[in-house]
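Peer 1: can't give you the sequence, but here's the structure:
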């Protein structure tokens, strides 16, 4: 099973709980674990080749992030995707995504710029139409997470990762109805270029337009 590229810094050794968290998180985001589906600790532990303790630790975090929910005497389930949450999520992202883009443009190191430039090259392959919807969504997640990391503000990064995860679940739910997914993902190209060039105002404007366009595309698809 292909995994979304995560936020692991080069050389960092991940704990078993962190590995389990990131793997289960991305399965939930990409709807590989369907909304409303029961969460089976034993099956997850077996599929990830870890013990139940790391899985339990991961599930505690995922419940806080609204990706799973636990009901007394019923068990634990993947959170349903509720389209009414879209407005609330977009409200947060419209304020914080431009801030993150601007701060990334101000604070990007040489290493950050090299990472973002490499992602820009990956976006060019999306232009050719060779990638399917799932690959495009994985690339979209990867770009967002890279920009958040480049802010060098762990609190801002954590908040935006959680909200982008929830937004991506909504996107996955309506992916079959979206007519221009490639175009949505390609919008990241100019945004990355503005960050690499150190243009915070332009980066902020592009980030806000991207979030607004995402919400409009989902609403048009409903």
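Peer 2: Arrived safely. Note that the structure is predicted; figures quoted are calculated from it, not measured.
Peer 1: from here on, just use CA atoms for contacts and neighbour counts.
Peer 2: OK.
Peer 1: the helices in this protein, which residues?
Peer 2: 16-29, 41-48, 52-64, 85-107, 110-127, 133-150, 154-173, 181-186, 188-196, 200-221 (DSSP state H).
Peer 1: helices or strands up against the last one?
Peer 2: Spelled out, it's helix 200-221. For helix 200-221, the elements it packs on are helix 85-107, helix 181-186, helix 188-196, judged by 3 or more CA pairs under 8 Å, 6 or more residues apart in numbering; DSSP states H and E.
Peer 1: JSON lines for these, including mean neighbour count and distance to residue 16?
Peer 2: Listed next are the helices and strands packed on helix 200-221 as JSON lines, based on neighbours: other CA atoms under 10 Å; distance: least, CA to CA, whole Å:
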{"stretch": "helix 85-107", "mean neighbour count": "20", "distance to residue 16": "29"}
{"stretch": "helix 181-186", "mean neighbour count": "18", "distance to residue 16": "32"}
{"stretch": "helix 188-196", "mean neighbour count": "21", "distance to residue 16": "32"}
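Peer 1: list the contacts for residue 49?
Peer 2: If a contact means CA atoms under 8 Å, 6 or more residues apart in numbering, then residue 49 has no contacts.
Peer 1: repeat for residue 188
Peer 2: 120, 123, 143.
Peer 1: can I get these in CSV including neighbour count and distance to residue 93?
Peer 2: Formatted as CSV, the contacts of residue 188 follow (neighbours: other CA atoms under 10 Å; distance: CA to CA, whole Å):
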residue, neighbour count, distance to residue 93
120, 19, 22
123, 22, 22
143, 23, 15
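Peer 1: now the residues you listed in TSV, with distance to residue 61?
Peer 2: Converted to TSV, the contacts of residue 188 look like this (distance: CA to CA, whole Å):
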residue	distance to residue 61
120	31
123	31
143	23
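Peer 1: what's the spacing between residue 182 and residue 80?
Peer 2: 26 Å (CA to CA, to the nearest Å).
Peer 1: I misspoke; the intended subject was residue 176.
Peer 2: 18 Å.
Peer 1: please apply the same query to residue 38.
Peer 2: Counting by CA to CA - residue 38 and residue 80 are separated by 11 Å.
Peer 1: ok, structure two:
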């Protein structure tokens, strides 16, 4: 299946001088996770911890710790005596992932509408304004993915339940990998991103019921959009 065109490239040659308080393992996890999600590391690609450590300017131990974390997130697969590989993206997983997200995304949006801090609500309004002013028709795939991931991460962080946040990040990552597999064939992706505006404003306004309904419809529309090209 064709992979997404014009995928953003994460700079894994950056030295760990800009860790911003992260441990080496956290740093390696974040870099590798981003590359795996956007398919900058294509599915099935071997992952060599020694080479990655050299590229990141860190040792193999934190890279191995990162790989363990990413295996638990289903982004890498480890096979005894064979090695570690970027997990295959299975389009048939779409229905199961969408089923889970259709239950949990509305819950997170509803909780965020009730429990978000004043600062989080202000940032959601800023993000909504940014989305409204952006020209989605001319935004490249990298930009669209940044918007989408940014919106979902902000909602998850504001929901007040760290376990729900971690679970949703995992499933949103898997959904994003599926999206990246077909994004170059999807019609009108920009309108899907535009759906975030009402969701963000609903949360910022504290309207839990509206936020829940919009989150559910957003997940279902994503599934419909992907199914339109598979």
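Peer 2: Now that the structure is in, tell me what you want to look at. Note that the structure is predicted; figures quoted are calculated from it, not measured.
Peer 1: overlay them and tell me the TM-score.
Peer 2: The pair, once superposed, lands on a TM-score of 0.92 when counted by TM-score structural alignment, normalised by the length of structure 1; 214 aligned residues with a CA RMSD of 1.3 Å.
Peer 1: can I get the helices of structure 1 in JSON lines with distance to residue 1 of structure 1?
Peer 2: Listed next are the helices of structure 1 as JSON lines, based on distance: least, CA to CA, whole Å:
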{"stretch": "helix 16-29", "distance to residue 1 of structure 1": "10"}
{"stretch": "helix 41-48", "distance to residue 1 of structure 1": "10"}
{"stretch": "helix 52-64", "distance to residue 1 of structure 1": "18"}
{"stretch": "helix 85-107", "distance to residue 1 of structure 1": "28"}
{"stretch": "helix 110-127", "distance to residue 1 of structure 1": "20"}
{"stretch": "helix 133-150", "distance to residue 1 of structure 1": "12"}
{"stretch": "helix 154-173", "distance to residue 1 of structure 1": "17"}
{"stretch": "helix 181-186", "distance to residue 1 of structure 1": "22"}
{"stretch": "helix 188-196", "distance to residue 1 of structure 1": "26"}
{"stretch": "helix 200-221", "distance to residue 1 of structure 1": "27"}
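Peer 1: how many other residues sit next to the counterpart of residue 224 of structure 2 in structure 1?
Peer 2: Per TM-score structural alignment, the equivalent position to residue 224 of structure 2 in structure 1 is residue 216. Residue 216 of structure 1 has 11 neighbours, counted by other CA atoms under 10 Å.
Peer 1: same check on residue 48 of structure 2?
Peer 2: The burial count for residue 48 of structure 2: 14, using other CA under 10 Å.
Peer 1: for residue 159 of structure 2, same thing?
Peer 2: 22.
Peer 1: next one: residue 33 of structure 1
Peer 2: Count around residue 33 of structure 1 with other CA under 10 Å applied: 18.
Peer 1: wait, doesn't it sit right on residue 80?
Peer 2: No - in this structure, residue 33 of structure 1 is not within contact of residue 80 by CA atoms under 8 Å, at 10.8 Å.
Peer 1: mind checking which of residue 176 and residue 80 of structure 1 has more residues around it?
Peer 2: Between residue 176 of structure 1 and residue 80, residue 80 has the larger neighbour count (other CA under 10 Å), namely 16 against 11.
Peer 1: what sits against the residue of structure 1 positioned farthest from its centre?
Peer 2: The C-alpha centroid of structure 1 is most remote from residue 73, which lies 31.5 Å away (CA atoms, centre = their mean). Neighbour list for residue 73 of structure 1: empty [criterion: CA under 8 Å, 6+ apart].
Peer 1: residue in structure 2 matching residue 183 of structure 1?
Peer 2: So residue 183 of structure 1 corresponds to residue 191, using TM-score structural alignment.
Peer 1: same deal with residue 55 of structure 1?
Peer 2: So residue 55 of structure 1 corresponds to residue 63, using TM-score structural alignment.
Peer 1: mind listing what the residue nearest the centre of structure 2 touches?
Peer 2: Nearest residue to the geometric centre of structure 2 (CA atoms, centre = their mean): residue 173, 4.0 Å. Applying CA under 8 Å, 6+ apart to residue 173 of structure 2 gives the contacts residue 37.
Peer 1: do the same with the one 4 residues further on
Peer 2: The neighbours of residue 177 of structure 2, taking CA under 8 Å, 6+ apart as the test, are 36, 37, 38, 39, 89.
Peer 1: buried ones only from those residues, please, as a PyMOL command.
Peer 2: Restricted to buried positions by 16 or more other CA atoms under 10 Å, the PyMOL selection for these reads:
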select buried, resi 36+37+38+39+89
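Peer 1: isn't residue 182 of structure 2 right up against residue 225?
Peer 2: No - counting by CA under 8 Å, residue 182 of structure 2 sits too far from residue 225 to count as a contact (9.9 Å).
Peer 1: what touches both of these two?
Peer 2: By CA under 8 Å, 6+ apart, no residue touches both residue 182 of structure 2 and residue 225.
Peer 1: next, give me the two most distant ones among the contacts of residue 177 of structure 2.
Peer 2: 38 and 89 (11.3 Å; CA to CA).
Peer 1: excluding chain neighbours, what is closest to the aligned partner of residue 67 of structure 1 in structure 2?
Peer 2: Under the alignment (TM-score structural alignment), residue 67 of structure 1 maps onto residue 75 of structure 2. Nearest non-adjacent residue to residue 75 of structure 2, counting by CA to CA, 6 or more residues apart in numbering: residue 87, 5.3 Å away.
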